[in-house]
Every structure is written in C-alpha cells, then in structure tokens.
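Novice: Need a 3D model of the sequence below.
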Amino acid sequence: MSDGPFDTTFQVGEIVDAEPFEEARTEALVKLEINLGEEIVHSAAQLGFNYEIDELPGRQVLCATNLGTVQIADFTSEALTIGVPDEDGNPVLVAPDSAVPLGGELY
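Specialist: Below you'll find the model as predicted:
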C-alpha cells in the first residue's frame, strides 16, 4: 500500500471475518478482515450500531485502499471501509447492489 492520499483507490471487497474490537475506546468498533481478490486487508469500522457481527461475513463492501495504515490499540487498519450515516449518524455500509468481482475499482 502507498503512503499518500493521491494513490487512493476504492475497491470492492468481501468481509471474510468480523469480531468485536473490545480493546478500542470507540463504542461499536469492529475488526474486519476483507478479501480484495488479490490481497486480504484489515479494517476497523464503527458498525456495531447497525449490524450484528455474525451477519457481516460474506457481505461485499467498498473500501478505500492505499491510505497507509492506522494503529488502533494492537490492531493495524489497512483500509477504510466506506459507509454513509443513517438518520442517527451511524454508519451504513456502501456496497454494490449485485455481486461483482472482488478487487473491482470504483470508476
């Protein structure tokens, strides 16, 4: 992954694993493992308000990649899982409305 924002790409990934982020200070934070087709990346996302952990694996999501990494407690987040706020300000995942190949880039 690149260290600069100018190389940012938005790719489709599939969540392969999700678990509560109990060490985090932010409420509802979830650790995600996301398959981008060519690679697996990790992402921390505040999804606990709108999603149950066990319903996340298998979902396609849109991720911003090449942003660098962020260390949160003992977890390294390598991609930003994209969401938009609902009426309460809680994230709702952005995803294609039908299955697409993993790693596909937004254009």
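Novice: Please make it C-alpha for all contacts and neighbour counts, starting now.
Specialist: Noted.
Novice: Excluding chain neighbours, give the residue nearest to residue 46 in space.
Specialist: residue 29 (4.2 Å; C-alpha to C-alpha, 6 or more residues apart in numbering).
Novice: Would you do the same for the sequence below? I want to compare the two.
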Amino acid sequence: MSDTIQFEDFTKVDLRIGTIIEVNDFPEARKPAYQLTIDFGGLGIKKTSAQITTLYKKEELLNRQIVAVVNFPRKQIAKFMSECLVLGAVSGKDVILLNPESNVPNGTVVS
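Specialist: Here you go, the predicted model:
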C-alpha cells in the first residue's frame, strides 16, 4: 500500500468520465500502446496514450466510456503529447480499464 494521504489531497484529483472517439497505433512508444482521443463533454477533447494492447483491440475501444484523471500536466511521450491519464486495474502485464456500469454524460465527475 502507498503512503497515507489526506482527504484534501484526494479532492485535488479531477476524475471524469469520457468516451473514446478515436484509437490509433503508437509505434513510437517504448512499450506497446494506443493513442486515444477522448471526449469529455464540456471539458473538451483530450488525447492520451495507454498501454492496453494486450486485452483490447482498437475496434473494441471506440465509443467505450472510461475513467480518467484530467488535471495532470501535459506529458510528452515520444512525439505525442498526453493530456490525461486513463485509469485501469493492473494485473500482471494486463491493464483492465475502469468504466461506469451504465453510460453517463461525458465529463461526469467521479468521486
């Protein structure tokens, strides 16, 4: 388990629901990954990369809702700029995406 944090620290993390609207291969990544374009409703469109190629085909990801952190600073990954962090449960080398049980509006806050 990681270090204990204060509740105020957790409230700084902006978790939102978004829908994947585009998926591309990311051959420049050090580890196999996709480039994702995600619609967060009123927050706009954000891009990120995700190492989720072992469990998900590109076609399966399109129109799928996910949970992401949207208030991290942008991060350069190869020649790609990541603007959010998609969340998943890590099981060995596999990442299982976190998603809402039912569809909700893009941009919905996760608390």
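Novice: Do you know the score for how well these two fit?
Specialist: For this chain pair, the superposition-based TM-score is 0.89 by TM-score structural alignment, normalised by the length of structure 1; 101 aligned residues with a C-alpha RMSD of 1.4 Å.
Novice: tell me the contacts of the aligned partner of residue 33 of structure 1 in structure 2?
Specialist: Here residue 33 of structure 1 is matched to residue 37 in structure 2, going by TM-score structural alignment. With contacts defined as C-alpha atoms under 8 Å, 6 or more residues apart in numbering, the neighbours of residue 37 of structure 2 are 20, 21, 22, 23, 45, 46, 47, 48.
Novice: Please, which helix or strand holds the second one?
Specialist: By that I understand residue 21 of structure 2. Assigned by DSSP states H and E, residue 21 of structure 2 belongs to strand 15-25.
Novice: equivalent range in structure 1 for that strand?
Specialist: Counting by TM-score structural alignment, strand 15-25 of structure 2 corresponds to residues 10-20.
Novice: what's in contact with the matching stretch?
Specialist: The contact list for stretch 10-20 of structure 1, computed with C-alpha under 8 Å, 6+ apart, reads 28-37, 53-54, 56-65, 95-96, 100-106.
Novice: Just the buried ones from these, in ChimeraX syntax?
Specialist: In ChimeraX syntax, the buried subset of these is picked out as below (16 or more other C-alpha atoms under 10 Å):
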select :28,29,30,31,32,33,34,35,36,53,56,57,60,61,62,63,64,65,95,102,103
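Novice: Can you flag which of the contacts of stretch 10-20 of structure 1 belong to strands?
Specialist: The members of the contacts of stretch 10-20 of structure 1 that map onto strands under DSSP state E are 29-35, 60-65.
Novice: For the match of strand 15-25 of structure 2, buried residues please.
Specialist: 10, 11, 12, 13, 14, 15, 17, 18, 19, 20.
Novice: Now distance to residue 76 of structure 1 too, for these, in a markdown table please.
Specialist: Converted to a markdown table, those look like this (distance: C-alpha to C-alpha, whole Å):
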| residue | distance to residue 76 of structure 1 |
| --- | --- |
| 10 | 19 |
| 11 | 19 |
| 12 | 20 |
| 13 | 18 |
| 14 | 18 |
| 15 | 16 |
| 17 | 15 |
| 18 | 14 |
| 19 | 14 |
| 20 | 15 |
